[in-house]
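Participant: Pasting the sequence and the predicted model now:
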Amino acid sequence: MDTPPLKGTPVPRPATAADLPRLADVLADAFNDYAWTNWTIPTQDRHERIRALQLLYLKHAGLPYGMVWTVPDHTAVAAFLPSPIPDLPSAVLEQVTHAHGDRLAALLEAEELVAARRPVHDWVLATVGVAPTAQGHGLGRTVVSAGVEAIDGHGGTCLLETSDPRNLPFYRRLGFTTDALVSTPGPPVWIMTRTS
């Protein structure tokens, strides 16, 4: 896919370790009132828990094994991981477990239902977020397109999941199609894929 950036949109670049704290802030703000995180993360200290989780995943999975794309002012981020996703170290898994607190069982129950419906894929668009003050300017498309174009260079299928139906048109414009809608005890999950 060769999608030109929107006029005036910053050029995306791969993130570095130094970028990760700021990118975790962006993702924490973006997911602070998202249906899935509301279901799987306790209300108490939710914003801090989301930030901690995003930082863990970016640092221990996204950067070493996948691709993390951002823009110069850090207002947008998209992380892509290879499939299967590499196992996280036990110390990191303990932190993930702690962040989910008493919602961990709900997460695992929903994950079992969703996992059964995932088609075979090579990559996962694990997370994407745009700072609230920067939304509506094409930055989400910019960082997701950067990852999708890198995947297209090697061929393969990219999968994503969303619990917000408002996201579906955005992903469809980027070439993703809906494979399944999974009902869970919490929010529904749309599984979408894009094949190079």
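Facilitator: Alright, I've got the coordinates.
Participant: Only C-alpha atoms from now on, for both contacts and neighbour counts.
Facilitator: Fine.
Participant: Next one: the residue most central in space within the chain from residue 64, what distance?
Facilitator: Centre of the chain computed as the mean C-alpha position; nearest residue by C-alpha atoms, centre = their mean is residue 127, 0.9 Å away. With distances taken as C-alpha to C-alpha, to the nearest Å, residue 127 is found 16 Å from residue 64.
Participant: here's the one I want to compare it with:
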Amino acid sequence: MVPTLTAPAYRLGVGDLGWATALLAEACVDHPVLRHCCPEPAAAGQKAWLLGRLLRFGLRYGRVYANAERTALAVWLGPGQLAASWWQLLRVGVLPSALWRLSWSCWRRVQHYLAATAWLRHQSMASPGHHYLLALAVRPSQRGRGLGRRLLHATLALSQATAATACYAETQVPEQLPFYQRLGFQLTGQCPAGPGAPWLTTWGLMRAAPPQ
């Protein structure tokens, strides 16, 4: 029997890109990674563009889910789809458009951040066969109601039912660590986000695979 999502949640498609990108931009406007990568006068446009590429990447190489009210969404990559190769970045429109959508310094910060998180994920996981929570976002006006927890719990159940492997997540907000730990994630390591950002730390967390 094919497992289904715990209601209320559903899988997004390309037709959902517009409102989903707007939700992600609203939820992540003050995220420390975006503040670090996009500190320039054109930051708002750069942030929105980067988040749109993140969603396109999730739709093409993973799965994007939202709750029925469209106030929370989760972006997952599955086993075997965990590395952003140059070909993948080209297919979702990151390259070569990043060269004119972003400043050179912004693009370099993004590259350093991606390299640092890839290193931390490699150090944290014993094998590449794991699910990766690329993003979890809740509309700011709806936070504190358990929407992110319910959506994450539902998508965790689906991911680990279809492929009984570990799940990996990361955060740059220390106040979020207890949230993930209450859902069964354990801290596996940490690292700086890249050169020039000693104040910005990424924490890696892993949720063990369910018993066979």
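Facilitator: Everything's here; your move. Not measured: the values here are computed from a predicted model.
Participant: What does the TM-score come to for these two?
Facilitator: Overlay of the two chains. TM-score (TM-score structural alignment, normalised by the length of the first structure): 0.84; 187 aligned residues with a C-alpha RMSD of 2.1 Å.
Participant: picking that back up, can you tell me what the residue nearest to the centre of the first structure aligns to in the second structure?
Facilitator: By TM-score structural alignment, residue 127 of the first structure lines up with residue 135 in the second structure.
Participant: go on, residue 138 of the first structure?
Facilitator: Aligned partner of residue 138 of the first structure by TM-score structural alignment: residue 146.
Participant: give me the number of residues near that match?
Facilitator: Using other C-alpha atoms under 10 Å, residue 146 of the second structure has 11 other residues around it.
Participant: same deal with residue 20 of the first structure?
Facilitator: Residue 20 of the first structure - counted by other C-alpha under 10 Å - has 21 other residues nearby.
Participant: distance of it from residue 99 of the first structure?
Facilitator: 18 Å.
Participant: what does residue 146 of the first structure give?
Facilitator: Residue 146 of the first structure is 30 Å from residue 99 of the first structure, by C-alpha to C-alpha.
Participant: swap in residue 172 of the first structure?
Facilitator: Counting by C-alpha to C-alpha, the gap from residue 172 of the first structure to residue 99 of the first structure is 32 Å.
Participant: The two - which one has more neighbours?
Facilitator: Ranked by neighbour count (other C-alpha under 10 Å), residue 172 of the first structure and residue 99 place residue 99 first, with 22 against 14.
Participant: Tell me if I am right that that one is in a helix.
Facilitator: Yes - Residue 99 of the first structure forms part of a helix when assessed by DSSP: H, G, I helix; E, B strand; the rest coil.
Participant: Look up the closest residue to it, ignoring the ones flanking it.
Facilitator: residue 49 (5.3 Å; C-alpha to C-alpha, 6 or more residues apart in numbering).
Participant: What does that neighbour correspond to in the second structure?
Facilitator: By TM-score structural alignment, residue 49 of the first structure lines up with residue 46.
Participant: With residue 23 of the first structure instead?
Facilitator: Under TM-score structural alignment, residue 23 of the first structure pairs with residue 20 in the second structure.
Participant: where along the second structure do the helices fall?
Facilitator: Ranges of helices in the second structure, per DSSP state H, are 17-27, 32-37, 43-61, 86-91, 98-101, 104-124, 147-162, 177-182.
Participant: any chance of those helices in a markdown table, plus distance to residue 8 of the second structure?
Facilitator: Formatted as a markdown table, these follow (distance: least, C-alpha to C-alpha, whole Å):
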| stretch | distance to residue 8 of the second structure |
| --- | --- |
| helix 17-27 | 16 |
| helix 32-37 | 30 |
| helix 43-61 | 20 |
| helix 86-91 | 31 |
| helix 98-101 | 36 |
| helix 104-124 | 30 |
| helix 147-162 | 8 |
| helix 177-182 | 20 |
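Participant: among the ones you listed, which is nearest residue 202 of the second structure?
Facilitator: helix 104-124 (7.2 Å; C-alpha to C-alpha).
Participant: Can you point out the buried residues in the closest one?
Facilitator: 106-107, 109-110, 112-114, 116-117, 120-121, 124 (16 or more other C-alpha atoms under 10 Å).
Participant: Could you do stretch 157-174 of the second structure as well?
Facilitator: Neighbour-count burial for stretch 157-174 of the second structure [16+ other C-alpha under 10 Å]: 157-160, 164-172.
Participant: and the two most separated of these?
Facilitator: 164 and 172 (26.7 Å).
Participant: In the first structure, what residue corresponds to residue 188 of the second structure?
Facilitator: By TM-score structural alignment, residue 188 of the second structure lines up with residue 179.
Participant: and that match, how many residues sit next to it?
Facilitator: Neighbours around residue 179 of the first structure, by other C-alpha under 10 Å: 15.
Participant: now swap in the one 3 residues further on and tell me
Facilitator: Neighbour count of residue 182 of the first structure, defined by other C-alpha under 10 Å: 18.
Participant: Same question for residue 38 of the first structure.
Facilitator: 17.
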